[in-house]
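Chemist: I need the structure of the sequence given here:
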Amino acid sequence: MTDLIRILLCEDQTLMRQGLRTILELEPGFQVVGEAVDGEEAVSQYNQLRAVDNGPDIVLMDIQMPRMSGVQATAALTTSDSAARVIILTTFDYEDYVFDAIKAGAMGYLLKDVPADELMATIRQVYAGEPSIQPKIANKLLIEFGRKGRSAAGTARSPQQEELSPREIEILKLLAQGASNRRIAEKLVLAEGTVKNHVSNILSKLHTENRTQAVYLARERKLL
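Modeler: Now for the predicted structure:
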């Protein structure tokens, strides 16, 4: 039996939001558990749903919205819940937007003109713990990483790559599967605080700011 994937929609345009809900609920195994019209409401609904054990598995998030943007909401969700899985669904593919969304912890980035079957596949991929970015968006992300890296190099020396320990690689592989600190601690028979320390060390050694970036970079460096 296929797992039920619970989805929270965050989109300020009513027609777009209703259309997405219709498309998603026609897909077997998908359930829309909430709708939000801006980032602030998305964060509130996410926390309310978690409180009654119906927390969303996936958040589909627009970027430009009133009160709180999609990037700000994504950062708030991933900060409060390390297991939060956010997919940005937007009309914008500007380098800064892509970079900021990934930096905030988004695990996917899609344009709204994406075919329905690609949207469904991306949701399933991110649900399985695999980051997913459209190829043309990934190119823009790499360009932005390169641009910011060159800019930083003008004021500071590039940090040397530090080698990860076998235990850190083991934990990184579990992070790539979307495991929370608690799940990792249970699987490896470690204290949750120990896992948090390992995760901090991984982020520090890879010079990344969150788990999504760490997994993305680890795949690029063929550490996974």
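Chemist: CA atoms for contacts and neighbours, from now on please.
Modeler: Fine.
Chemist: and the longest helix for this protein?
Modeler: Longest helix of the chain, by residue count under DSSP state H: helix 135-153.
Chemist: Which SSE is immediately downstream of it?
Modeler: On the C-terminal side of helix 135-153, the closest following helix or strand by DSSP states H and E is helix 166-176.
Chemist: and that next one, which residues are buried?
Modeler: Within helix 166-176, the residues scored as buried using 16 or more other CA atoms under 10 Å are 168, 169, 171, 172, 173, 174, 175, 176.
Chemist: Now the second one, please; I'll put the structures next to each other:
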Amino acid sequence: MTPQIRVLLVDDQPLVRAGLRVLMADSPDLAVVGEAGTGGEAVRLARELRPDVVVMDVRMPGMDGIEATGIVTAGPGAPRVLVLTTFDDDEYVYGALRSGASGFLVKDMALDDILAAIRVVASGDALIAPGVTRRLIAEFAARPEPGPVPTAPTGLTAVTAREREVLTLVGRGLSNGEIAERLHISAATAKAHVARLFTKLDARDRVQLVIRAYEAGLVP
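Modeler: The predicted structure is shown next:
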């Protein structure tokens, strides 16, 4: 049997947690191992229960989801984090992605889509949906942070011309297969380029590669 994906639900709204919990009860590959209503509880339970995926709200009393995400994802063997947010008014998503989140969920998404997203993240990939995700990242990436802004992200000078092309396409939300087709290379070669970009740009997953692409000005 396929091992279950162990999920920790973190949201200060009990109804949100209850809805996910009930739906996941009908999914044999998913198991809720704990629930938390604050960032502090999330950090404690993540250490105690060692889930595979943490579904993390952003706005919570006390420690918010951004700070909790940074703590939860630190260190080897850390769980993956999906940030739960509201696209129209949540201005903290970009910070959460910087803190190590592997993607985000929008609260008005269909529940089945949320379950599919949990599986994607648990598999080691990141949630970069063309359209919504790129628009969200683009909005927050365009907002300068306080202090000096570097001319390029660390390690970009080591990126080859071909890798820069691949990074640009990753930033536009293309999959490895789509990148291979666009650049007329094999899927294995595209995957190898992406793997090297992970190393050169110190990126945890494709979400962080998207951020690097926006920071470098490769994606308008």
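Chemist: Show me how far the longest helix of the first structure is from its chain's centre.
Modeler: Averaging C-alpha positions (CA atoms, centre = their mean, to the nearest Å) puts helix 135-153 of the first structure 18 Å from its chain's average.
Chemist: Next, the residues that contact that helix from outside, please.
Modeler: Residues from elsewhere that reach helix 135-153 of the first structure (CA atoms under 8 Å, 6 or more residues apart in numbering): 93, 94, 95, 96, 98, 99, 109, 110, 158.
Chemist: so what's the aligned partner of residue 66 of the second structure in the first structure up against?
Modeler: Counting by TM-score structural alignment, residue 66 of the second structure lines up with residue 71 in the first structure. Listed by CA under 8 Å, 6+ apart, the contact set of residue 71 of the first structure reads 63, 100, 101, 104.
Chemist: Which of those fall within helices?
Modeler: Residues from the contacts of residue 71 of the first structure lying in helices, with DSSP H as the criterion: 100, 101, 104.
Chemist: Name the nearest of the contacts of helix 135-153 of the first structure relative to residue 26 of the first structure.
Modeler: Nearest to residue 26 of the first structure among these, counting by CA to CA, is residue 110 at 19.9 Å.
Chemist: In terms of helix, strand or coil, where does residue 84 of the first structure fall?
Modeler: coil (DSSP: H, G, I helix; E, B strand; the rest coil).
Chemist: swap in the one 4 residues further on?
Modeler: The three-state label given to residue 88 of the first structure by three-state DSSP is strand.
Chemist: That one matches what in the second structure?
Modeler: Under TM-score structural alignment, residue 88 of the first structure pairs with residue 83 in the second structure.
Chemist: quick one: its match and residue 64 touch, right?
Modeler: No: assessed by CA atoms under 8 Å, residue 83 of the second structure is found out of contact with residue 64, at 11.2 Å.
Chemist: returning to what we had before: mind putting the contacts of residue 71 of the first structure into a markdown table with neighbour count?
Modeler: Formatted as a markdown table, those follow (neighbours: other CA atoms under 10 Å):
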| residue | neighbour count |
| --- | --- |
| 63 | 25 |
| 100 | 17 |
| 101 | 24 |
| 104 | 24 |
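Chemist: Keep only these that are still in contact in the second structure, please.
Modeler: Shared with the second structure under both residues aligned by TM-score structural alignment, their matches' CA atoms under 8 Å, the contacts from the contacts of residue 71 of the first structure are 63, 100, 101, 104.
Chemist: quick one: which two of those are the most distant?
Modeler: Maximum distance among those (CA to CA): 11.8 Å, for 63 and 104.
Chemist: Counterpart of residue 135 of the second structure over in the first structure?
Modeler: That one, residue 135 of the second structure, aligns with residue 139 by TM-score structural alignment.
Chemist: Could you report the neighbour count for residue 215 of the first structure?
Modeler: By the criterion of other CA atoms under 10 Å, residue 215 of the first structure has 26 neighbours.
Chemist: which SSE is it in?
Modeler: helix 211-220.
Chemist: and what of residue 9 of the first structure?
Modeler: strand 5-10.
Chemist: Could you check how far that strand is from the centre of its chain?
Modeler: Distance of strand 5-10 of the first structure from its chain centroid, counting by CA atoms, centre = their mean, is 14 Å.
Chemist: helix or strand right after that strand?
Modeler: From strand 5-10 of the first structure, the next helix or strand downstream (DSSP H and E) is helix 14-25.
Chemist: got the buried residues for that next one?
Modeler: 17, 20, 21, 24.
Chemist: once aligned to the second structure, how far is it on average?
Modeler: By mean CA distance after the TM-score superposition for the first structure, the fitted helix 14-25 of the first structure averages 1.4 Å away from its aligned residues in the second structure.
Chemist: tell me the angle that helix makes with strand 5-10.
Modeler: On the basis of axes from the mean of the first three to the mean of the last three CA atoms, to 10 degrees, helix 14-25 of the first structure is oriented at 180 degrees to strand 5-10.
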